[in-house]
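Asks: Prediction below, plus the sequence it came from.
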Amino acid sequence: MISTICACLLSSQLLRVASRSIVAIGYDLESATLRLVFRKGQVDDYYEVPPVIVSQFRAAPSKGRYYSNFIKGHFNRQRIQ
């Protein structure tokens, strides 16, 4: 599935993560766009996400919990796939 998504990536690479709900995280610093690939196949872009949020997200022991508390509902989202 990741290979299918590679065709629509941002300029940054996706980082695979250990999570029950999220497969990979990508971030484009220039546009401040966070891309999330979910286990169920959805790909969402979140806009105007500060780099500090992305750094904390990548370092969080629970990606799903961090996503729910600090990303979901806090940034404009567009479903890509």
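Replies: Good, I have the coordinates. On a predicted model such as this, the values are computed, not experimentally measured, just so you know.
Asks: Every contact and neighbour count from this point should use C-alpha atoms.
Replies: Fine.
Asks: burial of Leu34, as a residue count?
Replies: 25 (other Cα atoms under 10 Å).
Asks: likewise Leu14?
Replies: Close neighbours of Leu14, defined as other Cα under 10 Å, add up to 19.
Asks: Give the closest residue to it in space, chain neighbours not counted.
Replies: Excluding the flanking residues, the one nearest Leu14 by Cα to Cα, 6 or more residues apart in numbering is Gly26, at 4.4 Å.
Asks: The strand or helix carrying that neighbour packs against which elements?
Replies: If you go by DSSP states H and E, Gly26 is part of strand 22-28. The contact analysis (3 or more Cα pairs under 8 Å, 6 or more residues apart in numbering; DSSP states H and E) places strand 22-28 against strand 15-16, strand 33-38.
Asks: Below is an additional structure, to be compared with the one above:
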Amino acid sequence: MKLSILNYDRAISRGGTMEATLNSKLIDAITYNKATGKLRVFLSNGQRRDYQSVPESVVTQLTQARSPGRFYASQIRGKYLPI
């Protein structure tokens, strides 16, 4: 999966799963599986949130957002089914 590196520190792709550390006060890191659409969000308070059927385009927007925390709150949380 190709993602341009803008507002996250690093991205690693392993077997179809992308891992990225985000530059955010709310989110520490994410993992995303393109084949399943599963997005795992690691929050800075230690909690983890899993979502299903998240399109790759939404994950790309999250990683490129000026504020990944705001994007997550407005475009992912409450819009995609939690696992």
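Replies: Structure's in. What do you need? Note that the structure is a prediction, hence the values are computed from the model and not measured.
Asks: care to give me the TM-score?
Replies: Remark: TM-score between the superposed chains equals 0.78 [TM-score structural alignment, normalised by the length of the first structure]; 69 aligned residues with a Cα RMSD of 1.6 Å.
Asks: Now do the helices in the second structure.
Replies: Counting by DSSP state H, the second structure has helices at residues 56-64, 68-75.
Asks: what's the average distance of the longest one to the first structure?
Replies: Right, helix 56-64 of the second structure. In the superposition with the first structure, the average deviation recorded for helix 56-64 of the second structure is 0.6 Å (mean Cα distance after the TM-score superposition for the first structure).
Asks: In the first structure, what stretch matches that helix?
Replies: Using TM-score structural alignment, helix 56-64 of the second structure corresponds to residues 51-59 of the first structure.
Asks: quick one: Lys40 of the first structure from Leu29 of the first structure, how far?
Replies: 26 Å (Cα to Cα, to the nearest Å).
Asks: Look at the two and report which has more neighbours.
Replies: Counted by other Cα under 10 Å, Lys40 of the first structure and Leu29 do not tie: Leu29 has more neighbours, with 16 against 9.
Asks: Counterpart of the more buried one over in the second structure?
Replies: Checking TM-score structural alignment: Leu29 of the first structure goes with Lys34.
Asks: Could you do Asn76 of the first structure as well?
Replies: In the second structure, Asn76 of the first structure lands on Leu81 (TM-score structural alignment).
Asks: contacting residues for its match?
Replies: Residues near Leu81 of the second structure by Cα atoms under 8 Å, 6 or more residues apart in numbering: 51-53.
Asks: How much space separates Ala29 of the second structure from Met18 of the second structure?
Replies: Note on Ala29 of the second structure: its distance to Met18 of the second structure, by Cα to Cα, is 11 Å.
Asks: my guess is the match of Leu29 of the first structure meets Arg14, correct?
Replies: No - with contacts counted by Cα atoms under 8 Å, Lys34 of the second structure stays clear of Arg14, the gap being 10.9 Å.
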